[in-house]
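> From the sequence below, what's the structure:
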Amino acid sequence: MGDRAEVMAVGVEEEFHTVDLETHRLLPRADSLLQQLPAERFSAELQRSVVETNSRPFLRLIDLAEDLAALRRGVVAAAEPLGLGIVASGTVPVADVDALKVTPDPRYENMLEEYQALAREQLICGAQVHVDVGDRDLAVAIAHRIAPRLPALLAISASSPYWLGSDTGYASYRTLLWSRWPTTGPLGEFGSAEEYDRMVDDLVRSGVISDRGMIYFDVRPSAHLPTIELRVCDACPRVEDVVLLAGLFRAMVIEEMEAAVAGRPPLPVRTELTRAMSWRAARAGLESELVDPVDGVPVPAPLFIRRTVAGLRPALERLGDWELVSELADAVLAGGGSAARQRAAFAEGGVGRVVDLLLAETRANTEWAPGAGPARTRVAPMLAGYDTSADEAVVFDGSARGPYGLLMNALDRLGADGLAERERKRDEVQRQLGMTFHVEGEEEDRLFPVDLVPRIIAAEDWTLLQVGLVQRVRALEAFLRDAYGDREAVRDGVLPAWAVDDSPGLRDDGRLVPKDSVRCAVAGIDLVRDGAGRWAVLEDNLRVPSGIGYALANRWLMARVLPEMLRASSTPSPARALKVLRAALSNESDALALVTSGESDSAFFEHRLLAQEMGIPLVTPDQIEVDEHGVRADGQHVEVLYRRIDEDELPRELLDAVRRGQLRLANAPGNGVGDDKALYAFVPRLIEYYLGEQPLLDNVATYLCRDEEQREQVLDRLPELVLKPVDGYGGAGVLIGPDASRAELAEARDRLLENPAGWIAQETVGLSTHPVLDGGRLRPRAVDLRAFVCQGDRAEVVPVALTRVAPEGSRIVNSSQGGGSKDTWLMQ
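Take a look at the predicted model:
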């Protein structure tokens, strides 16, 4: 998250041969196959006997594995009714070059005309790995530096010993065929992406290549994205080997990126030796020797691969990949590699047995990817047309992702009719509980929308989030004390004076709070996750954050409506959450009450629930009395008030009691200075300043419109950005540029120019989605996560969280804007 290594998403493009299931010969039938598959995930290649799949980018390798497995299942399922088999390997032993055709596309037809036999013989498939490095200049530098390390990856992938029915003697004959193109091999050294782009332009201008897409170097920087692409590897029959390549390549990229940033020189290996090392890897695979790039001497391939993996351990551990990658590396070495397995199959039954092996290995991926498998009978129709492009729970072919397999089983047992009955029961229980909220301007309260499909936060995610949340809230607490104290951060230039002085949340009443008091006893931090699994903080809520009560109510609701589903979880008990909250608000000996504005408050249900569960009085301001003896609420002595009203509603005598030390408010008045949208942009700096630590949770890139240069960027890119009022809450006043009309954008532009200091803009986050029940169907909806940090003697994350769900077609999750919620399982 805050570590640069942890935000580098990895994706894969896999190429597959289409073969006749009976004759095992390559068939140019990819076009008929592609008609049945979605274009955004499947595409054509030069030869009509090749289909390419495109995975989503992911942070976690296991998520990538599930996506790759689902794509393979999808293409196999579409191919078999046509009499076609799908093979993932560098080459297929049985092929008739003269009978095969290029894809009917002007670009490919031009390539055939220009390159003749070279194009006709490109009956090869590769596995290409993409890593997001965040900067094109860095991508170009890494592409050169990483070249000597790539032969190890080629050796692992080598799967093309046979060509036109004969054993070539090579583990990867595809490498020799591929290397005949004019723009293959190691990439030279360039000072910048601009210099690299000029070289590519020169190649196109020379006429040797027809377009920028014909850059086929061993590692290729993207032409328009800050990503780097590995291109040396053969297609791999086993999906786990592709995952291994992705993990190793990303770790290599991280090491070279850090070395480049630190100014350390690359390995001093000449291009000629790098080419020779690649040839040796293509010749030997894992069966003989590879060349060590450090000393240039041959080393047994298994030993060299083990050294390579061990050397990458620090980067792999930081990514959380070490255990999986080391396990996969052991497995590929134990099996000797695909080329060895193919030769053993040939000895048993000739080329037909080789193709049988490749078909079986390509197909056999369902059991390996945990949780993956076809959607069950009654769930499948509910997922028809489901968009999985950013989904947390469902992969491409409608399979359950990771831990959602148990939930899909439960949904299957109930079916659409059973779930409709449970929804009716949910509404009945909500009415019994009074689980409603009030929207200003409406006469009747609404049932708080709760979807019955729980959200699961994986243990590895939740563990990292907890540490980052505590860090963030500790820094914000230090800032609040500083803002109402000596303002050392301003004095030391960590943030400008206006960030405090001009904040709408700065209040004179904030200075009434004793210096040693905890100002933010309860913080609500809004987190978003993108489709790759990357988490970021969207907003900090330090005044009167709501949601803990609704998160608890969601759990109790699930226990009454879908107890069989809840029994499958290992999420913490809600009782623990109440203990954490109670401990943060006051010591056991302190008299505590919760102050609310009453039934007109949109969150009154939550106020009442929390007061009941903690066994404390629930009072309105007019029920509080203050005299020289202290504070009494509804006739009872009170030392701490859990404030669930706006500070403007606090009676003056209560604030005087705070000043005299008779009463503590949780949260303290004036906390708004720490959670407005402008200050949000400075929180990473505040973490470094107050704690001396690097931020563990990312911010969304934010632009301060009061700054002239940043304002011009915002105005130029308004249709791409999210515009927010600095002091806004509940989604009010937010404009999402990609979803806005021309009239809305024009109006927003005028508002921004009228009061630049009142607005910030943020990059649009592609929110992850989660299935919700809607009219008997499962449909994807954008979600976020509100997590809670309580501070008493120490900061602790409350072991419940609230997933908020946006309405259809929206990215705004607030209930006041039509959003709902889900029970959230925090895995341990």
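
> all contacts plus neighbour counts: C-alpha atoms, from now on.
Fine.

> Which of the three states applies to residue 787?
Secondary structure, DSSP: H, G, I helix; E, B strand; the rest coil: residue 787 is strand.

> For the helix or strand containing residue 314, which residues meet the burial criterion?
According to DSSP states H and E, residue 314 maps onto helix 313-319. By 16 or more other Cα atoms under 10 Å, the buried positions in helix 313-319 come out as 313, 315-316, 319.

> same check, this time on stretch 334-343
Applying 16+ other Cα under 10 Å to stretch 334-343 flags 336-343 as buried.

> With secondary structure and distance to residue 54 as extra columns, can I get those residues in TSV?
Below are these laid out as TSV (DSSP: H, G, I helix; E, B strand; the rest coil; distance: Cα to Cα, whole Å):
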residue	secondary structure	distance to residue 54
336	coil	28
337	coil	24
338	helix	22
339	helix	25
340	helix	28
341	helix	27
342	helix	26
343	helix	30
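
> for stretch 78-92, the distance to its chain's centre please.
32 Å (Cα atoms, centre = their mean, to the nearest Å).

> just to revisit the earlier point, relative to residue 177, which of the buried residues of stretch 334-343 is nearest.
residue 339 (16.4 Å; Cα to Cα).

> Who are the contact partners of the closest residue to that closest one other than its chain neighbours?
The spatial neighbour of residue 339 that comes closest, neighbours along the chain excluded (Cα to Cα, 6 or more residues apart in numbering), is residue 159 at 4.9 Å. Contacts for residue 159 (Cα atoms under 8 Å, 6 or more residues apart in numbering) come out as 89-91, 171-172, 234-237, 337-339.

> Let's compare: structure for the following, please.
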Amino acid sequence: MTENTALTLGVEEEFLLVDRAGHLVSAGPAVTDEVSDPPGQVEHELRPCQVESATEVQTGVAGVTGGLRALRDELAREAATRDLRLLPAGVPPLAEDHTLEFTPNARYQRMGGEFGAVARSALTCACHVHVSIPDRAAGLAVSNGLRPWLPVLLALTANSPFHEGEDSGHASWRHVMWGRWPSAGPPPHFESEDHYESLVEALLRTGAILDRGMVYWDIRLSEHQPTVEVRVSDVAATVDEAALLAVLVRGLAAKALDDGAAPAGKTGLPPELLRAMLWRGARDGLAGRLVDRDGDLVPAWQLVDHLVEQARPWLRETGDEDFAREVLDRLRRDGGGAQRQRAAFARRHRLADVLDELAWPV
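Next up is the predicted model:
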């Protein structure tokens, strides 16, 4: 257990930039370019009304929360100099009366041309967790081990109920919108490294992806770092919720490696059931029911508790157990991001209150 609990972490977050009324503003490149010496990385995104941040490599939860908070603070301060707000929301809550362009970047422009309305509608913000791995075979073991838990991780961070001025009826409308990309969705259960590579090559040959950076599975191997990247979640409403996701992912990854969940054989959860489970997680979040491995509907928190119990030995080993318990207790009391957005709206039936609930303070 000790070797695998030394796994390092990195967290990427995507945000929207909005004016005081909550409408999108294409200031992302200007904001990121003006952030000097960030405590991590800040980058352009597909749409110029977005910004992206990435923490430095971290070993403990304190480093994760500190890094995430510092990056959010830096971006929010720079946005505020333009009278803008940084919005950690999975999709834009308000409707826009104009077409939103792509960031002036050759790759992004090509994506827009190749994928048409799929790319034009892909205005979503996610949270990606990177966990270190010794090699790619280990990464596939982690992918196979985490795969059944994707719906629960999605429900924990669901933070996008409102879109284009209306309640979507889903806790994570981002997940539904993101699923339009031909390479999006849960990964297969991988039999081997050759199996992984053959599927990526097939996506390239068919034009479903333009490059390996467009492998949009909910779990994928990083092409540039020795990590496995878990991409299923909405951008979290708070730093603590993003850090909770990170430590739970690390705990499950360590369990998968210790269990020896190596790629072997055509086993694992059927993809059809996993897709249904993910849809249910996107619809209900923490407020309703999720699907267990037998295909039965159970209270969402029952599966959250089961996930935590599975990861508990590794959470304890890394010193993350108390932090995870505190954040989970808060989520039980106050609700997840989607629930809190809906509660803010219910008070006066104004989306302005939702925006105030979401906007990162300066």
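
> Let me have the buried residues of helix 313-319 of the first structure in a markdown table, adding distance to residue 33 of the first structure as columns.
Output for those, formatted as a markdown table (distance: Cα to Cα, whole Å):
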| residue | distance to residue 33 of the first structure |
| --- | --- |
| 313 | 41 |
| 315 | 40 |
| 316 | 38 |
| 319 | 37 |
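
> So for stretch 189-209 of the second structure, what gets flagged as buried?
Here stretch 189-209 of the second structure shows 189-192, 196, 200, 203-204, 208-209 as buried, counting by 16+ other Cα under 10 Å.

> Please narrow the residues you listed to those residing in helices.
Among these, the residues falling in helices (DSSP state H) are 196, 200, 203-204.

> quick one on the thing from earlier: next SSE downstream of the helix holding residue 314 of the first structure?
Taking DSSP H and E, what comes next after helix 313-319 of the first structure is helix 322-335.

> chain center to that following helix: distance?
On Cα atoms, centre = their mean, the centre of helix 322-335 of the first structure falls 25 Å from the chain's centre.

> do the same with stretch 535-555 of the first structure
Using Cα atoms, centre = their mean, the offset of stretch 535-555 of the first structure from its chain centre is 20 Å.

> for residue 14 of the first structure, what are its contacts?
Counting by Cα under 8 Å, 6+ apart, residue 14 of the first structure has contacts 52-54, 88, 125-128, 235.

> If I align to the second structure, which of those residues are still contacts?
Counting by both residues aligned by TM-score structural alignment, their matches' Cα atoms under 8 Å, the second structure reproduces these contacts from the contacts of residue 14 of the first structure: 52-54, 125-128, 235.

> need the contact list for residue 26 of the second structure.
So residue 26 of the second structure contacts 17, 47-50 (Cα under 8 Å, 6+ apart).

> Give the ChimeraX command for selecting the buried subset of the residues you listed.
The buried subset of the contacts of residue 26 of the second structure, as determined by 16+ other Cα under 10 Å, is captured in ChimeraX by this line:
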select :17,47,48,49,50
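
> re the thing from before, what does the residue nearest to residue 339 of the first structure correspond to in the second structure?
For residue 159 of the first structure, the aligned residue in the second structure is residue 159 (criterion: TM-score structural alignment).

> What ranges does the second structure have for its strands?
9-18, 40-43, 50-55, 85-87, 126-132, 162-163, 166-167, 219-221, 227-234, 289-291, 297-299 (DSSP state E).

> Determine which stretch of those is the most buried.
strand 85-87 (a mean of 29; mean count of other Cα atoms under 10 Å).

> export the strands of the second structure to JSON lines and tack on distance to residue 29 of the second structure?
Output for the strands of the second structure, formatted as JSON lines (distance: least, Cα to Cα, whole Å):
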{"stretch": "strand 9-18", "distance to residue 29 of the second structure": "11"}
{"stretch": "strand 40-43", "distance to residue 29 of the second structure": "8"}
{"stretch": "strand 50-55", "distance to residue 29 of the second structure": "8"}
{"stretch": "strand 85-87", "distance to residue 29 of the second structure": "14"}
{"stretch": "strand 126-132", "distance to residue 29 of the second structure": "18"}
{"stretch": "strand 162-163", "distance to residue 29 of the second structure": "24"}
{"stretch": "strand 166-167", "distance to residue 29 of the second structure": "29"}
{"stretch": "strand 219-221", "distance to residue 29 of the second structure": "27"}
{"stretch": "strand 227-234", "distance to residue 29 of the second structure": "22"}
{"stretch": "strand 289-291", "distance to residue 29 of the second structure": "39"}
{"stretch": "strand 297-299", "distance to residue 29 of the second structure": "42"}
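
> so which strand or helix has residue 796 of the first structure?
Per DSSP H and E: strand 795-797 holds residue 796 of the first structure.

> just to revisit the earlier point, closest one of the ones in helices among the buried residues of stretch 189-209 of the second structure to residue 182 of the second structure?
The closest of these, once distances to residue 182 of the second structure are taken by Cα to Cα, is residue 203, at 8.8 Å.

> could you list every residue that touches the closest one?
183, 209.

> and what of residue 153 of the second structure?
Contacts of residue 153 of the second structure (Cα under 8 Å, 6+ apart): 232-233, 245.

> Could you measure from the nearest residue to residue 12 of the second structure once chain neighbours are set aside over to residue 214 of the second structure?
Closest residue to residue 12 of the second structure apart from its sequence neighbours, by Cα to Cα, 6+ apart: residue 54 at 4.2 Å. Plainly put, residue 54 of the second structure is 18 Å away from residue 214 of the second structure if you go by Cα to Cα, to the nearest Å.

> ok, now residue 162 of the second structure?
Distance from residue 162 of the second structure to residue 214 of the second structure, by Cα to Cα: 26 Å.
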